[in-house]
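# okay, sequence plus prediction incoming.
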Amino acid sequence: MNLQTLPGLFISHGSPMLALDPEQVGPALNRLSLNLPKPQAIVVMSAHWESNALEVSTAIRPETWHDFRGFPPELYEIRYPASGNPELAEEILHLLAEAHLPAHANSTRPRDHGVWMPLLHMYPDADIAVVEISLPMHMNADDIYKIGQVLAPLREKQILLIGSGSITHNLRELAWHGDASQVPEWASTFRNYVVNKLTHHDYDAVLDWSNIPFVQRNHPTLEHFAPLFFAMGTGSRFSVVHSSFSMGALGMDIYRFD
C-alpha cells in the first residue's frame, strides 16, 4: 500500500449536542483529521439511514437534515454543505454488484446527523465530497462486514471510509441530568470486551454480537453498533484513537482500521 492509503474508521457520534458541545471527542476528531492525508472523498455508513435494501446516495448536493427533536434552536441552523460525488457513488454501486451485494441509487436522501456531525469536527470547511451508504435492516453482521471488505480497496484511492454509530447506545439509561461522571459497569464491560476482541483480532467474536456481555442493555436496537461491522471490514489492523463516555453510559470511542 502506498503512503496515501487512508484507514477505515468507526466513530461514535453521540448526541446531536456534540455539534455545540464537543466535550472530548470533538478535539479528538479534529486531531485525527490533521494526522491523516486529506481525503479525495469520504464514504459514510450511518446508523441513521436504516433501509430495506442497500442504498447509495448519488445526490450532487444533499441537504443537511436535522433528524432529531427537542434540542436548542442554534443546532437547527447548522449546515454542512459538502457536495456529493455521483461518480464515486456509481463506482460503489458497481463494486457492490460485482460482489453480489446489489444496491440501489438514491438521489433524494438528505444527509443525516450521523454523517455531518462528526465531519463538522473533522473537516469543518466541508470541502471534501461525501457519499452516504445505508444500513440495510435485513442484513446480518457478516453481510455488513462484507460491505466494508468490498469497499476497502477505495482506501488506496485516498477515500476515507467511516462507520458512524456508537459503541454503546441506550438513551433511556443516560444521565441527562445530575452526575454524568459515573460509567455503569454494564457499559464499561461491554466496551472493554469489544476492544479486547478487536485488539486480539478476534473479529468473529464481535460479529457474533448476540453473545457479547450486556449487549441488550447497551444496544436495545442494533443500528448504532452495526456500523462497526462495516468499519471492521475495511482493515485488519485495529487501534483505539479515542475512548471516553458521555452522560454516564454513552460510549464515545473512535476506532481505526488499517
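Happy to help now that I have it. Keep in mind that this is a model prediction, so the values were computed, not measured.

# for the rest of this, base every contact and every neighbour count on C-alpha atoms.
Will do.

# and the helix or strand harbouring V195, what other elements does it pack with?
Following DSSP states H and E, one finds V195 within helix 185-199. Contacts defined by 3 or more C-alpha pairs under 8 Å, 6 or more residues apart in numbering; DSSP states H and E place helix 185-199 against helix 203-207, helix 215-218, strand 238-242, strand 250-251.

# one more to weigh against that first structure:
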Amino acid sequence: MNRLPSLFLSHGAPTLPIDPSLPSAEFGVLGAQLSRPEAVLMLSAHWGTARPVASTSTAPETIHDFYGFPRQLYEIRYPAPGAPDVARRAALLLGENDIAADTEPHGLDHGAWVPMLLMFPDADVPVAQLSIQPHMNAAHHFHIGRALRALRDEGVMVIGSGQITHNLRAADFSARPEDADPRVAEFTGWFEDKLAAHDIDALLDYRRQAPHAALMHPTDEHLLPVFAALGAADDDYSLAIQSLGIYQRTLAMTNYVFGSA
C-alpha cells in the first residue's frame, strides 16, 4: 500500500456545506485528487482535552456544536462508520512515544464532519477522532504527529482540521473578499514560505517569529492541528497548497497536503 499524505484543512464556518458563497465544492475536488484512505484519523480544533483521547465510537454521532445558525444545518447528519481499531492503534502509538493517551467513545464535532462531508460525501470512509490539547504548544502537537506517522503506511489518512487564520473578534461577516485584512496574507505567506523550506524550528516558534501571529491567532487551538499534520508528514515531504481565499475579512481558507517526495 502506498503511503498516504497527511492534510491540514481550514474548515471555515459551520455553514460551509450550505452557503454557496463559500468554497465548499473545492473540498470535494481535493478529496477526488487524493488516494482513497481506508480510514481517517481526524484532529479537530473543536475537541480539546487535558491529554490525547482517541474516540472508539463505532457509529459516531454528528455533533452540532454551534448556535444561532440556520435550521438546515442542524438537520445534517454524517453517518460515517467509526474506526475504533484506528483509535486504539493511535493511542498505542502515542504511548510507545511517551505520550499518555486515553480512549473513549466520542462523536464528530463540526471541525471533523464538515470537511468529511465535503470530501467524502457518501460517508463510506471510517473516521476516528483524536483530541488536541489547547493548553499545550505547537511542539507537543508536532510530536503527536510524529508518533502517528506509521498510520500513513496502514491506509489511514491523518487530517488536522482548524483554520490557518482565526480571529473571530476581528472578523466582519458582511465583508467582501476584496476587504481582506492585508495582514492575513502576510501571516499565511510567512507560514507557507517556512513550510516550503521545511523550516520546522521556525514554524514551531511561529508565535514569536510569524508576522501578526497574536492577531491571527489570539488563541492557538485552530492552528495546533497543522502541527500534528506536519509531524505526521515525511521529513522531506512535498507540499501542495489549496488556497481558497479570505473570508469575513480575517479568515483564510487554505488547505495543505503533505505528500511523499
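Structure's in. What do you need? Please read all numbers here as calculations on a predicted model, not as lab measurements.

# mean deviation of the helix holding V195 of the first structure from the second structure?
Once fitted to the second structure, helix 185-199 of the first structure is off its aligned match by 0.8 Å on average (mean C-alpha distance after the TM-score superposition for the first structure).

# show me the contact partners of that helix.
Helix 185-199 of the first structure is contacted by residues 167-168, 203, 205-206, 212-215, 217-218, 238-239, 249-251 when judged by C-alpha atoms under 8 Å, 6 or more residues apart in numbering.

# the second structure: matching residues for that helix?
The alignment of helix 185-199 of the first structure onto the second structure (TM-score structural alignment) spans residues 182-196.

# OK, contacts around I159 of the first structure?
Residues in contact with I159 of the first structure, defined by C-alpha under 8 Å, 6+ apart, are 6, 39-43.

# I'd like these as a markdown table, with neighbour count, secondary structure and distance to V195 of the first structure appended.
A markdown table is the format used below for those (neighbours: other C-alpha atoms under 10 Å; DSSP: H, G, I helix; E, B strand; the rest coil; distance: C-alpha to C-alpha, whole Å):
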| residue | neighbour count | secondary structure | distance to V195 of the first structure |
| --- | --- | --- | --- |
| L6 | 24 | coil | 21 |
| P39 | 18 | coil | 26 |
| Q40 | 14 | coil | 29 |
| A41 | 21 | strand | 28 |
| I42 | 22 | strand | 25 |
| V43 | 26 | strand | 24 |
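
# still on that earlier bit, neighbour-wise, which one of the contacts of helix 185-199 of the first structure leads?
Within these, most neighbours by other C-alpha atoms under 10 Å means I167, with 30 neighbours.

# assign a three-state SS to H48 of the first structure, would you?
Under DSSP: H, G, I helix; E, B strand; the rest coil, H48 of the first structure falls in the strand class.

# surely it meets R109?
No - if you go by C-alpha atoms under 8 Å, H48 of the first structure and R109 don't touch, sitting 11.6 Å apart.

# related to what we said a few turns ago, what's the angle from the helix holding V195 of the first structure to strand 238-242?
On the basis of axes from the mean of the first three to the mean of the last three C-alpha atoms, to 10 degrees, helix 185-199 of the first structure is oriented at 140 degrees to strand 238-242.

# mind listing the helices for the stretch 101-250 of the first structure?
Applying DSSP state H, counting those that start in this stretch to the stretch 101-250 of the first structure gives helices spanning 113-122, 141-151, 185-199, 203-207, 215-218, 226-233.
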